[in-house]
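Chemist: sharing a model that was predicted from the sequence below.
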Amino acid sequence: MSVMSEKEKNGCRRLLELLPVEDLLALKDTVTNRLISVESPSEAIEAIVAYSQSAEELLKRRKVHRDIIFKYLAKEGVAAPPNTEKLHLIWRALALWSSDNVIPFQDTLNDSSACCSEGPDGLADLTALGKEFCRWFFQLLNSLNHTAGQPVQDWGPQHFWGDVRLFILSYTGEQQRDEYHGAELVSRRLSALVWEEKLVFCPNLEHSGLKCLSTPHGLVLVAVAGTIHRENVCLGIFEQVFGLIRDPLDGNRWKMKFVHLKIKGQLGAEQLPVLTYESNDMLQLFTT
């Protein structure tokens, strides 16, 4: 049965409405193995959404043609060049469904009801926190890319601890390692990636692309893998690890204490990028 989020389900429903009826019914038969009968296109859509294993699996179906995804994204205000490949359109749709809500991260996670005594740091669900943080962070960062057509959000040093450290490792040709210290400098360097270099970061928030853990001292580590784009070109993949700590002097807000960004070359296989960090790897990034 489907494990899609509500945003993914709603997005898939709107996209499936663009399919011709004959393709819609054929897709329903494939997804349900002809075990479900329907009497209307709307029932067919509900059956497809209910019995698809994931949004990515559904979008990769042959009946969900590239042109349908392109048309859906255009209706949602996501511009893409007409020659964009289907795989890249799929990434854009998944990114849209996983990052269309910016504000709730700090609001919901600052609420005391978001915590309980189930973990060493009092957090009930680290994965939910990690997903919400990544949706918030990448929507905020990508909004600085003026070619993406999104309103610029409230990016700035206020989201970082004053002594934050940023490490950027690049494996595009020659290996390069850069390090930055301080909220103002780290904020400016990250914003330059999208403002000046016109990059767009698309995180993979499925299970294979996200890992979260916490320490007894209140540090939460969120690791995520994703793809990096410039306009219609996929430049490569990234893995990013964030170290988050609450600031009791600023409304108990989560702020970034460490950021480790690894950028690799072109994506080889036609699949969403997979996180390679193990838990020990994540801890060692900020303890050595």
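Modeler: Happy to help now that I have it. Numbering: from 1, shown residues only.

Chemist: only C-alpha atoms from now on, for both contacts and neighbour counts.
Modeler: OK.

Chemist: Asn232 - nearest residue in space that isn't next to it in sequence?
Modeler: Excluding its sequence neighbours, the residue lying closest to Asn232 (C-alpha to C-alpha, 6 or more residues apart in numbering) is Thr84, at 5.8 Å.

Chemist: isn't the one you found right up against Glu231?
Modeler: No. Counting by C-alpha atoms under 8 Å, Thr84 sits too far from Glu231 to count as a contact (9.3 Å).

Chemist: what is in contact with the two at once?
Modeler: Here Thr84 and Glu231 have no joint contacts, going by C-alpha atoms under 8 Å, 6 or more residues apart in numbering.

Chemist: buried ones in stretch 84-97?
Modeler: The neighbour-count check on stretch 84-97 (16 or more other C-alpha atoms under 10 Å) flags Lys86, Leu87, His88, Leu89, Ile90, Trp91, Arg92, Ala93, Leu94, Ala95, Leu96, Trp97 as buried.

Chemist: and here is the other one:
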Amino acid sequence: MSKPSEVERAGFRKILSLMPKSDVLSLSDTVTNKLIVVENTKEATEAIITFTKNAEEFLRRKKVNRDLIFKFLVKEGVVMPPNSEKHQLVKRTLELWSSAKGQDMVDETRQKPIETASDSRDVKVEVGFDPLVLGQQFCQWFFQLLNSQNSLLGQQPQDWGPQHFWPDAKLRLLSLTGSEQMDEFLGAELVSLRLLALTREEHLLFSPNLEPHGVRALASPHGLVLVAVAGTIHRDAACLGIFEQIFGLIRSPLENNSWKIKFINLKIRGQDALGGTEVTAPALSYNSSELELLCS
């Protein structure tokens, strides 16, 4: 079988960086049959990557446990049900690495044209950007940031707050869970707090579908970029339903042209409202024409 691809090797490094030093050194001994002597985690990481036959072999190692793969996927913006078994997480990771999104991961490590890392304050994009690339990277950054506020994940909460929104930001929240309820929130502080409550108090977990049928983006001549995304919502082991979310993004010239959120339209549909519809990887119901109306 062919050696691991560049995408897979980049993934190996990310997973190994989440491991305790002792486990990385131990895994290096296992993979190399103790024929290679290493002195630190950097050397151990390179030895593991060099002597690993393929991605599946790496992921099925005992040291690469279920919790480690789950944590890696969450950091990549791929949220699986918390009760997923290891073989399901392995399958999803292999799919990630074989997808175009996986290639973006390699491009990101090479030249970082788009900053969406957890320590970035906002999303930044170079001149001449592709709106769809921005949309995918923005969604990965946003939901990783929002989900980190959910204490059930056991993650360190990232820097959530009104600084990611314009002062006059607006949130329209439509909930179809038994009955229909529409709420609107105006101002960066209120919008930020309401979204925060979804994950911190209600313990919801948002899993965006970043495949082509799950995300769309377009840019207006006036500087507004619309990003629409669909996904599933979870709490503990239960899938509660699906969501569709539209973001309006505008650059902030006073903050290094970072993108900040101008408005959000969030529609949540519970299982009762879906009527047995498949919710594994929901597709957007919005088309380009409907998004163009929001740009006008």
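Modeler: Now that the structure is in, tell me what you want to look at. This is a predicted model, so every value here is computed, not measured.

Chemist: mind putting the buried residues of stretch 84-97 of the first structure into a markdown table with secondary structure?
Modeler: As requested, those are exported to a markdown table (DSSP: H, G, I helix; E, B strand; the rest coil):
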| residue | secondary structure |
| --- | --- |
| Lys86 | helix |
| Leu87 | helix |
| His88 | helix |
| Leu89 | helix |
| Ile90 | helix |
| Trp91 | helix |
| Arg92 | helix |
| Ala93 | helix |
| Leu94 | helix |
| Ala95 | helix |
| Leu96 | helix |
| Trp97 | helix |
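
Chemist: same list (those residues) but as TSV, adding distance to Ala148 of the first structure.
Modeler: Converted to TSV, these look like this (distance: C-alpha to C-alpha, whole Å):
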residue	distance to Ala148 of the first structure
Lys86	19
Leu87	18
His88	15
Leu89	14
Ile90	16
Trp91	15
Arg92	11
Ala93	14
Leu94	16
Ala95	13
Leu96	12
Trp97	16
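
Chemist: and those residues, which is closest to Phe286 of the first structure?
Modeler: The closest of the buried residues of stretch 84-97 of the first structure to Phe286 of the first structure turns out to be Ala95 (C-alpha to C-alpha; 28.0 Å).

Chemist: contacts only, for the closest residue to the closest one other than its chain neighbours.
Modeler: Spatial nearest neighbour of Ala95 of the first structure, excluding adjacent residues (C-alpha to C-alpha, 6+ apart): Cys202 at 5.6 Å. For Cys202 of the first structure, the contacting residues are Trp91, Arg92, Ala95, Phe138, Gly226, Thr227, Ile228, His229, by C-alpha under 8 Å, 6+ apart.

Chemist: can you tell me which two in those are farthest apart?
Modeler: Trp91 and Phe138 (13.9 Å).

Chemist: Thr276 of the first structure in helix, strand or coil?
Modeler: Using three-state DSSP, the structure places Thr276 of the first structure in coil.

Chemist: and it, what's its match in the second structure?
Modeler: Residue correspondence to the second structure (TM-score structural alignment): Thr276 of the first structure is matched to Ser285.

Chemist: what do you get for Leu249 of the first structure?
Modeler: Matched to the second structure by TM-score structural alignment, Leu249 of the first structure sits across from Leu254.

Chemist: now Glu239 of the first structure
Modeler: Aligned partner of Glu239 of the first structure by TM-score structural alignment: Glu244.

Chemist: brilliant, that's me finished.
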